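# Test case, fold it:
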Amino acid sequence: MSIQDVINYLEALAPLAYAEDFDNVGLLVGDKTKSLTGVLVTLDTLEEVVDEAIANNCNLIVSFHPIVFKGLKSITGKDYVERTVLKAIKNDIAIYAIHTALDNAPLGVNHAICEKLGLVNNRILIPQKNSLKKLITFVPNKAAESVRKALFSAGAGSIGNYSNCSFNTEGYGTFMGNDAATPSVGNKNQLHTEAETQIAVIFEKHQQRQILKALFNAHPYEEVAYDIITLDNDNQNTGMGMIGELEQPMDEAHFLTFLKNRMNTRCIRHSKLLGKPIKKIAVLGGSGSFAIQAAKAQQADAYVTADLKYHDFFSANNEILLADVGHFESEQYTKNLLTTYLTKKITNFAVVLSKTNTNPVNYF
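Next comes the predicted model:
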């Protein structure tokens, strides 16, 4: 097994196409063609984490946060980022970061928080825009069924809980090949009319390459006519944050105690208590002030996130309970999620959960 094989598993869970534009995800250090010796999973990659990888004979570190975020103009060891990268390179250890790709994944960071809080009826809080596309292609009637099957097998036509979804319209296509053409029907330099089926299917943007490959392989024409349109539809499966419900409502004090215990945090900063029961809860791991209005718009009773600033708490506006559990604390279960996932996929190599505490915040 190579490092690339592990990357393929990770990108099936959290395609990099859904990472935020500002982020730096993927393989940051190392050679993806190298044979794998083991995987160390961590929230952050620090020098101590690289030492831990060395001790466990792991030549791949899977990190939630990227160690290289901004461009490096030199690597001389002048700060913790450069020292970490140097040590990884010296010891032939690859570093892969998954960050906001996993934030946006349906079974990612926020799913882990929902599970920890025992929430039910979970759905995406802020669906990612422009992540759904539509393919429209034109196929001879006799080949329509085989082309549809190929597209479905490649992942096209899945909408929520339904698969093999398409819309089909019959009509007539016209074309005329030149001297260099090798038409599968009709003759060169003669106008040909063919009874065709227009097939329309929706797909998620990370699937585009594999779907087009399936289309070209299955389509009988030398030149395949197709359109790809980016849709404004909300993607039910991809986006920031999640919102769900407690099975039984709690009063605010009970909820905050429950939250403190479940999220293993020593401190919760929260907005004014409103004297209302808490049942519907929005969550977003990491810095989540940008989603306060979305949580309010979906009538959440509480919003659990991190890194709220002083003025952010005013945004509660007596409508919602804002709870800041801490950045590290909101994402701490991510490495467990990744370790469990990779352990199921990789049975012949060690997948090690890092024991290094990478939380830079201390409490007095």
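# C-alpha only now, for contacts and for neighbours.
OK.
# Look up how far residue 85 lies from residue 76.
10 Å (C-alpha to C-alpha, to the nearest Å).
# The two: who's more crowded?
Between residue 76 and residue 85, counted using other C-alpha atoms under 10 Å, the more crowded position is residue 85 (25 against 10).
# Please list all residues in contact with the more buried one.
Contacts for residue 85 (C-alpha atoms under 8 Å, 6 or more residues apart in numbering) come out as 29, 67, 75.
# next up, for comparison:
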Amino acid sequence: MTVNEVALILEKLAPLDYAEDFDNVGLLIGDKNTKVKGILVTLDTLENVVDEAIEKNCNLIISFHPIIFKGLKKITGKNYVERVVLKAIQNNINIYSIHTALDNCNEGVNAKICEVLELTNTKILIPQKGTIKKLTFYAPIAESQHLKEKLFAVGAGNMGNYSECSFSVEGIGSYKASELANPTLGEKGITHREEEALISMTFPKHLEHKVIRVLLQNHSYEEVAYEVITLENTDQNIGMGRIGELKTAMGETEFLGMLKKKMHTPVIRHSGLLKKPIKKVAVLGGSGAFSISAAKAAGADILVTADLKYHQFYEAEGQLIIADIGHFETEQFTKNLLVEYLMKKIPNFAIRLSESITNPIKYF
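Now for the predicted structure:
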């Protein structure tokens, strides 16, 4: 199995198209055609993680966080990023990062937090915009059903719990082929009129290249008239954070105690308690201050996230509790999630969970 084949398996879970614009995801170091001997899954790629990969004969590291985030002008080993890059290259170690692609995945980072906290009826807290595209094209009526079936087969026409969705209108199309053309229907130099169908269907944006390729490969016309636009609609399965409910409401201090225990955090920084039960819980792994307004709008009793600044706790405004449990603590189960997923997809392959502790924050 090659690095690229492993990447394609990961991208079925979390397509890289849904990573945030600021992020750096995918294969960061290495050659996609390299044969994989073993896979080491980690939250962060540090020097000790590369050493662990070498020791365990793993030449592919799958890391949640990208080791290369900003541009590197020199690689001289003067800081921890450069030292990791040097050591990986010197030892033929490939490094792949999935980061916010997995954050925005329906079965990703935040779904895992909800699982640990045993939340029910969960859904995306902040659906990502621009994830749904619409294809519109024209085709002879006689071949319109064939084209729709080919497009449905690669994922076009799927909307939530529905599949094979499309809209068609019949009419008369006209065109005149030049002497350089090779028309499927009609003759050169003569205006041709054909009974055609105008067909529209939606598709997720990460399938755009595949959908257009299938359309062009199966359409009979030499020149295919089509357009692709981005819709304002949001896909409720793609986005940041999640919100769900406890099976039974809990008191505030009882919930915080449970949170501390299940998320293995030594301390919780939180806004003022409101003296009311906790039932509806919003979560967002990593730096989640931007989700406070969404959590309030969704009616959450508490938001569990990390990396909050002093003044951001004021944004609770007596409407909910904001709990900062630590960046590492919110994402610690991510590598387990990836190992579990890969072992289901490639059960006979050497996949190892990194034993290296990469949390840079210590508590006294």
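# I'd like to know which of the contacts of residue 85 of structure 1 are part of strands.
Judged by DSSP state E, the subset of the contacts of residue 85 of structure 1 located in strands is residue 29.
# how about the helices in the stretch 101-250 of structure 2?
Taking DSSP state H, counting those that start in this stretch, the helices of the stretch 101-250 of structure 2 run over residues 109-117, 141-153, 208-218.
# what residues does the longest one touch?
Looking back up the chat, that one is helix 141-153 of structure 2. Taking C-alpha under 8 Å, 6+ apart as the rule, helix 141-153 of structure 2 contacts 157-158, 163-164, 170, 195-197, 199, 211, 214-215, 218-219.
# Strands - which of these land there?
170, 195, 196, 197, 199.
# So which of the residues you listed is surrounded by the most neighbours?
Of those, with other C-alpha under 10 Å as the count, residue 197 tops at 22 neighbours.
# Relative to residue 172 of structure 1, how far out is the aligned partner of that one in structure 1?
Residue 197 of structure 2 maps onto residue 197 of structure 1 when the alignment is built from TM-score structural alignment. The gap separating residue 197 of structure 1 from residue 172 of structure 1 is 8 Å, by C-alpha to C-alpha.
# Then residue 230 of structure 1?
26 Å.
# quick one on the thing from earlier: what's the closest of the contacts of helix 141-153 of structure 2 to residue 341 of structure 2?
residue 158 (23.6 Å; C-alpha to C-alpha).
# about what we covered before: now flag whichever of the contacts of helix 141-153 of structure 2 is closest to residue 54 of structure 2.
Proximity of these to residue 54 of structure 2 (C-alpha to C-alpha) peaks at residue 211, which lies at 40.5 Å.
# now the closest one, nearest residue through space, not along the chain?
What sits nearest to residue 211 of structure 2 in space, not counting adjacent residues and going by C-alpha to C-alpha, 6 or more residues apart in numbering, is residue 151, at 6.4 Å.
# cool, residue 300 of structure 2 as well?
Spatial nearest neighbour of residue 300 of structure 2, chain neighbours left out: residue 280 (4.9 Å); criterion: C-alpha to C-alpha, 6+ apart.
# which position in structure 1 aligns with that neighbour?
Aligned by TM-score structural alignment, residue 280 of structure 2 pairs with residue 280 of structure 1.
# Identify the residue spatially nearest to the most centrally placed residue in structure 2, adjacent ones excluded.
The residue lying closest to the centre of structure 2 (C-alpha atoms, centre = their mean) is residue 101, at 2.9 Å. Closest residue in space to residue 101 of structure 2, ignoring its immediate chain neighbours: residue 19 at 4.0 Å, by C-alpha to C-alpha, 6+ apart.
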